[in-house]
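Colleague: the amino acid sequence is not available; the structure is as follows:
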């Protein structure tokens, strides 16, 4: 009797056992050999690498509990897969599809080469609720979210997630694996990751705990309070989605089931699922416009006179702008690798409109510091704020950081958490210490320029300058 040949299952940003179509199909075929290849072409930021290191460790342990090793390799994907085929005798390679330009190009080359060598090569949908080419209007991609959302609701049927496969059989021939510690994805000295470790539990188990916690304690206020950064009314699931520890189908199903049991949650569930479909929209745009990370979708913005100012960029990155809401958000990002979505919009608007610094520099900082760094969301959202992307915010929409702070953090709870040096100010003055007056500041022992920076720009003047620069693009 012939020994069944193993199927290599490639894992990338899908580090989970449940609802993994490629793993499911591989198990049905016979023995499986789980593999993770770190290709230098797939570089990510430091915070993303920290998370993925933790997630790979958790995923390897989950596989080991089921008698399967996780093979870790570095190098070119095609060459590495060829070596693994030779070492294991595998005659099939399965993976879940990627939709970023580099990943798709690599996978096209891989599939063509494998099929030419007589090796079965299959890719599966596992990253999105719908394939990017499935939702088109008159054979053209959507560029505005609301019609995309309506088309999604009318035409997409989200299929039921797959369970963890039963009786996973390991390959009899197991190639050697590299040691994850040698990849140096964890920070050395100085170790800046303590805040990340305190805030998150990477891995599939941590993802499910986060989802259940949101469904029990956060979904009920999502529609009314999701813009308030001090409230626990957002899911914080984005890192788990970015690393594939949960699939969007799993989240969709859990939210729908809860809303069906508790109809009073319907408005909150709809608002949350709409945000999940925004993620779909971002990947839809990146698939159809692969230059989005580098090129404005509205070509006239290529002429915008962006400023080069390393000092101003550094102050923004360090949370030293003199605007409390901006500084609180940037400090939250540095310490936890995450930032509340409303605050992301405010700090992004400040960079590209008050400081007139190129949105790509902001996107690059987010790419390096966010644990949920996602090429589609990062590119589309920065272009949205800058006014140069699809369904973009109008160029004249310039967030006032003080008014935004007062509106969404009226009692300064979020500000006091991240800016303890301002904690003694009352709810009125904490949003704008500059206008508190010398008597108020002296009473609480705060000296601007020493204990907290003065505003680096006057928002009213900066807004007018931005409007003038944007108006030139219309000529």
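Modeller: Looks like it arrived, so ask away. Bear in mind the structure is a predicted one, so any value in this text is a computation, not a measurement.

Colleague: contacts, neighbours, all on C-alpha from now
Modeller: Will do.

Colleague: where do the helices sit along the stretch 101-250 of the chain?
Modeller: Here the stretch 101-250 of the chain has its helices, by DSSP state H, counting those that start in this stretch, at 101-116, 145-155, 194-199, 204-217, 222-225, 238-242, 248-261.

Colleague: included below, for side-by-side comparison, is a second structure:
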């Protein structure tokens, strides 16, 4: 360490890849010590799922954006590759750090890792300070009157919101006193000096898909938020279930990686509530959705690995089917049900899928095909840019009926009626299933019921350029209801 410098403070970025409203960064700057900003990428983490293909792509782009922001302030992001425990300790010792700061995580294995790191650093007389930079309310701050965790969302959300308002988000720092990390320290490689090959190892090649619709990072998150507030919010409550309307926020990946904080989103909505009275219903509805995200992390903290274990253990006896051919057809958007296929193709091409269609596609896999929800959750984990350890499995268990406050298993979406109701003019279906685009509205939702002349004039050849249904709705519904009787 150069003799003229104070010992540095390390800010360990995780799922908080932003400069504004970042409590760990704000605290570190306030110490008056020079700052080292670091991210650790572990491609083979222990007891934690590795990033999926799509989240790995977003991560690389997000880190590049974060580094650009730091470079503009005169610093850079230090990227370490390997074990979190070994990497952060080695860096702290090598540069003579006096303290390490981070924003907290909530998966049990991550919490255990953080505890072990804290103990290891303190044995070296290196202080550790941690903060809430990811949730409105951390899981241990909300409980029932007898001190137990909630299991019902509505009750949880009432308690979480009762006489509570999150602190106002903090502004982006205008200057940061950076500590110059020596280039000869083992395992330390600033992001701006990494080769293109290394970046590509983090981010798969999506050149043949439509990931170009996404701009990643903090500035892109603010653009997306402002666009939603300006152009879509007023229509959110009435139009959020209609995929062709495109009025959902698409903020989920920015929240997932912390390009935006949930406090920033909350206060942005609240700040316009009084001036946009026509949007009050939409604001309340959107805040309710933020509440479901909070509840998902609450469940993750209190009840463990949601992607592995049924919240309702009676579902352990569910007679799931092994049907690889049907599973493959579902993944590829070749089920013969246009709305389901449109959703699965949107997922493949963009890394995202409309919320109403997420429910329809998930219900189809679990109930029409009677395939274990874990198969779908795993596929979404790999393909969604917003996949996380809480919301993704919590949503899948909700659809399957095995989760907390879940939809009853006997609630089986009819994919034909869902298509007719929420994509009446088939705008969404025609976009993602173009081989059906010339069919008239009255038969595009169930093309196998169309007359031969209608199919011929639309150049649709069932079983050739578009599949027959892989299962009939009424038969699938009957089979699903028999399965739930098996575990009652």
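Modeller: Cool, got the structure. Because the structure is a prediction, the values reported are computed rather than measured.

Colleague: please state their TM-score.
Modeller: After superposition, the two chains reach a TM-score of 0.97 (TM-score structural alignment, normalised by the length of the first structure), with 471 aligned residues with a CA RMSD of 1.3 Å.

Colleague: redo the helices of the stretch 101-250 of the first structure as CSV? Include distance to residue 458 of the first structure and mean neighbour count.
Modeller: Shown next, in CSV, are the helices of the stretch 101-250 of the first structure (distance: least, CA to CA, whole Å; neighbours: other CA atoms under 10 Å):
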stretch, distance to residue 458 of the first structure, mean neighbour count
helix 101-116, 40, 15
helix 145-155, 33, 15
helix 194-199, 32, 14
helix 204-217, 39, 17
helix 222-225, 29, 18
helix 238-242, 34, 23
helix 248-261, 42, 17
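
Colleague: need these in JSON lines (columns: distance to residue 291 of the first structure).
Modeller: Shown next, in JSON lines, are the helices of the stretch 101-250 of the first structure (distance: least, CA to CA, whole Å):
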{"stretch": "helix 101-116", "distance to residue 291 of the first structure": "8"}
{"stretch": "helix 145-155", "distance to residue 291 of the first structure": "19"}
{"stretch": "helix 194-199", "distance to residue 291 of the first structure": "31"}
{"stretch": "helix 204-217", "distance to residue 291 of the first structure": "31"}
{"stretch": "helix 222-225", "distance to residue 291 of the first structure": "33"}
{"stretch": "helix 238-242", "distance to residue 291 of the first structure": "20"}
{"stretch": "helix 248-261", "distance to residue 291 of the first structure": "25"}
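
Colleague: quick one: map residue 285 of the second structure onto the first structure.
Modeller: The alignment partner of residue 285 of the second structure in the first structure, by TM-score structural alignment, is residue 271.

Colleague: distance of the aligned residue in the second structure for residue 118 of the first structure from residue 96 of the second structure?
Modeller: Matched to the second structure by TM-score structural alignment, residue 118 of the first structure sits across from residue 125. When distance is defined by CA to CA, to the nearest Å, residue 125 of the second structure is 10 Å away from residue 96 of the second structure.

Colleague: residue 446 of the second structure now?
Modeller: According to CA to CA, residue 446 of the second structure stands 67 Å off from residue 96 of the second structure.

Colleague: the more surrounded of the two?
Modeller: Shown here are residue 446 of the second structure and residue 96; by other CA atoms under 10 Å, residue 446 has more neighbours (20 against 15).

Colleague: quick one: residues contacting that one.
Modeller: Residues near residue 446 of the second structure by CA atoms under 8 Å, 6 or more residues apart in numbering: 337, 338, 416.

Colleague: name the nearest residue to the match of residue 118 of the first structure, sequence neighbours excluded.
Modeller: residue 98 (7.7 Å; CA to CA, 6 or more residues apart in numbering).

Colleague: what does that neighbour align to in the first structure?
Modeller: With TM-score structural alignment as the criterion, residue 98 of the second structure pairs with residue 91.

Colleague: sorry, back to before: so the match of residue 285 of the second structure is in which element?
Modeller: Taking DSSP states H and E as the criterion, residue 271 of the first structure maps to helix 266-288.

Colleague: contacts for that helix?
Modeller: Outside helix 266-288 of the first structure, the residues touching it (CA under 8 Å, 6+ apart) are 99-101, 128-130, 132-133, 141-143, 145, 148-149, 219-224, 248, 252, 255-256, 259-260, 292, 376-377, 380, 390.

Colleague: so for the second structure, the centremost residue is which one?
Modeller: By CA atoms, centre = their mean, the second structure has its centre lying nearest to residue 386, at 2.7 Å.

Colleague: that one against residue 259, yeah?
Modeller: No. Assessed by CA atoms under 8 Å, residue 386 of the second structure is found out of contact with residue 259, at 11.8 Å.

Colleague: one step back: residues in contact with the residue nearest to residue 125 of the second structure?
Modeller: Going by CA under 8 Å, 6+ apart, residue 98 of the second structure touches 7, 8, 9, 92, 125, 126, 127.

Colleague: what subset of those is buried?
Modeller: Neighbour-count burial (16 or more other CA atoms under 10 Å) applied to these gives 7, 8, 9, 92, 126, 127.

Colleague: what is the end-to-end distance of stretch 164-179 of the second structure?
Modeller: 38 Å.

Colleague: buried residues, that stretch. List them.
Modeller: Going by 16+ other CA under 10 Å, stretch 164-179 of the second structure has these buried residues: 169, 176, 178, 179.

Colleague: shouldn't the second one be in contact with residue 73?
Modeller: Yes. Counting by CA under 8 Å, residue 176 of the second structure touches residue 73, with 6.6 Å between them.

Colleague: so how far is residue 365 of the first structure from the match of residue 285 of the second structure?
Modeller: Residue 271 of the first structure sits 29 Å away from residue 365 of the first structure, going by CA to CA.

Colleague: quick one: which of the helices of the stretch 101-250 of the first structure is nearest residue 35 of the first structure?
Modeller: For the helices of the stretch 101-250 of the first structure, proximity to residue 35 of the first structure was assessed by CA to CA; helix 101-116 is nearest, at 14.7 Å.

Colleague: mean shift between the closest one and the second structure?
Modeller: For helix 101-116 of the first structure, the mean deviation from the second structure after alignment is 1.4 Å (mean CA distance after the TM-score superposition for the first structure).
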